[in-house]
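> coordinates for the following, if possible.
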Amino acid sequence: MESRVIARSQPCADERSRIVEAATAACRQYGPSKTNVADVSRLLGKSPASVYKVFPSKAAILDAAAASLFENRFCFTSSADCGQASATVRLKEIMLEQHRLVLQARDNDAQMFSLMALAAQGNWPSFKQHLKRLEAAVAELILAGIVAEEFAPAKIEVAASCFCASVSVLWDPIIVEVLPSSRCEASASELVSFAIAAIQRFRARKVEDPGKVA
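Here you go, the predicted model:
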């Protein structure tokens, strides 16, 4: 029974992958706003009806193409793969890498960057999942930093969400799309360092009673 289920589901997964690849190619050729199901089916050599059997709408196809882009191009390095680097260093590196990848997409792959911006503007499931993965990676590093006493104790999920929001100018395609490249590049490292300082562990200085007279 299990083998028959796998046999039936595998062709559907393969077909879905081919449609996503064709949609990506169509987006690069025509732009995401002008791409339609007919363009995708033509690249596949099939009818639009066969595409609709797998995806219910153009929006679903574009969302799947955006999801593939986010998952494959904007992946996150596991903390286990970073050697002995501190959580502070790893956190800074991961955000600067996301910034670099977003700028690279904007400058070298304009049509797919437009698809990313559409996904962000529409809060598509693909963008929600991308943000969820980003916040999960940041949360993992914040937890490691708290354990190592680099960061102050905090609610991990809240701290990760706030941290990502504070540096959204670096990774959110909506903002990056309209912000001058030189401004982003000049301030990226300083901005991440400033955001990290907000979660770093520090010893509060003892404040003397202002009513005391020396």
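> use CA for all of it now, contacts and neighbours both
Fine.
> tell me which element the residue most central in space within the chain falls in.
Among the residues of the chain, H130 comes closest to the average C-alpha position under C-alpha atoms, centre = their mean, at 4.0 Å. H130 is part of helix 125-147 when elements are defined by DSSP states H and E.
> here's the other one to compare against:
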Amino acid sequence: MKIKNRQSPIVATNDMRRRRMARSIAERRDGPEQPMMTAHTIEETRADTRTRILDTADRLFRHYGYSKTTMADIARELEMSPANVYRFFSSKSELVQAICDRMLTDRDRRNAAILAEPGTATERLKRLLVQNHHMTVEALIVETKVHEIVLVAMEEQWSIIQAHISRFTDTIEALVHEGIAAGEFKADDPRKAARCVHQSYVSMIHPQVVASCMQNAERVPPEDLADFILRAIKA
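All right, here's what the predicted structure looks like:
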């Protein structure tokens, strides 16, 4: 009778140990096996890194100021190399432009919320104007370092600023249209009326003008100026 060769339990155990040890050495050398990165995953990772850089830069700018914060400071806070930060933003100016874009997008969102609220066109237009004044004051007083960022944005005349102004005027125009339809406003050209409303109220929302007039005892309350403008388009 032919007897089959069988591996002894000791030899089998040693083989298992050797295989486990080989895997352990490979993991220490190469790291644990990683899931395959798809194009979607890579894009998500880049977006997450970009957001982390923006969040960190925003926090440092608000704490130390724009001029006193360098790209190296931002990289150090993130525990990454400055070169990696520059992979996402070619300059500090580009970085602060992205931060301003986020700030203005948030303001656009809050303006759109007023447009969707209940109430007459008159009530909502006044609310829109006064709220934008308060948002500007909040940025200048509560977040004093933000003023420096805003000044940079205004001096550079970035397209994002002009795009925001256009969207703000669009929101005013939508309310003027509603007011005309409801018999609240009289205006032959709603777009022209919207521009007039915006430019008449600009002293209450332009950061540099608001900052220079904060201590002026003759300053008109934002609500009073809004009422004055509204009476003009009701005539």
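> helices or strands up against the helix or strand following the helix holding H130 of the first structure?
Going down the chain from helix 125-147 of the first structure, the next helix or strand is helix 156-166, by DSSP H and E. Counting contacts by 3 or more C-alpha pairs under 8 Å, 6 or more residues apart in numbering; DSSP states H and E, helix 156-166 of the first structure is packed against helix 125-147, helix 181-197.
> ok, now with 6 Å
helix 125-147 (3 or more C-alpha pairs under 6 Å, 6 or more residues apart in numbering; DSSP states H and E).
> the second structure: matching residues for the helix it packs on?
Under TM-score structural alignment, the counterpart of helix 125-147 of the first structure in the second structure spans residues 159-181.
> check the mean deviation of the matching stretch from the first structure.
Following the fit onto the first structure, the mean deviation recorded for stretch 159-181 of the second structure is 1.8 Å by mean C-alpha distance after the TM-score superposition for the first structure.
> distance between that stretch and the chain's centre?
20 Å (C-alpha atoms, centre = their mean, to the nearest Å).
> same question for stretch 27-47 of the first structure.
25 Å.
> and it, which residues are buried?
27-28, 31-32, 35-41, 43-44 (16 or more other C-alpha atoms under 10 Å).
> check the offset of stretch 130-145 of the second structure from the chain's centre.
That offset, for stretch 130-145 of the second structure, works out to 16 Å (C-alpha atoms, centre = their mean).
> list the buried residues in it.
Buried, per 16+ other C-alpha under 10 Å, within stretch 130-145 of the second structure: 130-133, 136-137, 140, 145.
> what residue of the first structure takes the place of R46 of the second structure?
Checking TM-score structural alignment: R46 of the second structure goes with C12.
> so its match: helix, strand or coil?
The three-state label given to C12 of the first structure by DSSP: H, G, I helix; E, B strand; the rest coil is helix.
> any idea how far it lies from K53 of the first structure?
According to C-alpha to C-alpha, to the nearest Å, C12 of the first structure stands 10 Å off from K53 of the first structure.
> quick check: nearest residue in space to the residue nearest to the centre of the first structure, chain neighbours excluded?
F70 (6.2 Å; C-alpha to C-alpha, 6 or more residues apart in numbering).
> the one you found corresponds to which position in the second structure?
Looks like F70 of the first structure aligns to L104 there (TM-score structural alignment).
> please report how far its match lies from A47 of the second structure.
On the measure of C-alpha to C-alpha, L104 of the second structure and A47 of the second structure end up 20 Å apart.
> these two: which is more packed in?
Using other C-alpha atoms under 10 Å as the criterion, L104 of the second structure and A47 rank with L104 on top: 17 against 13.
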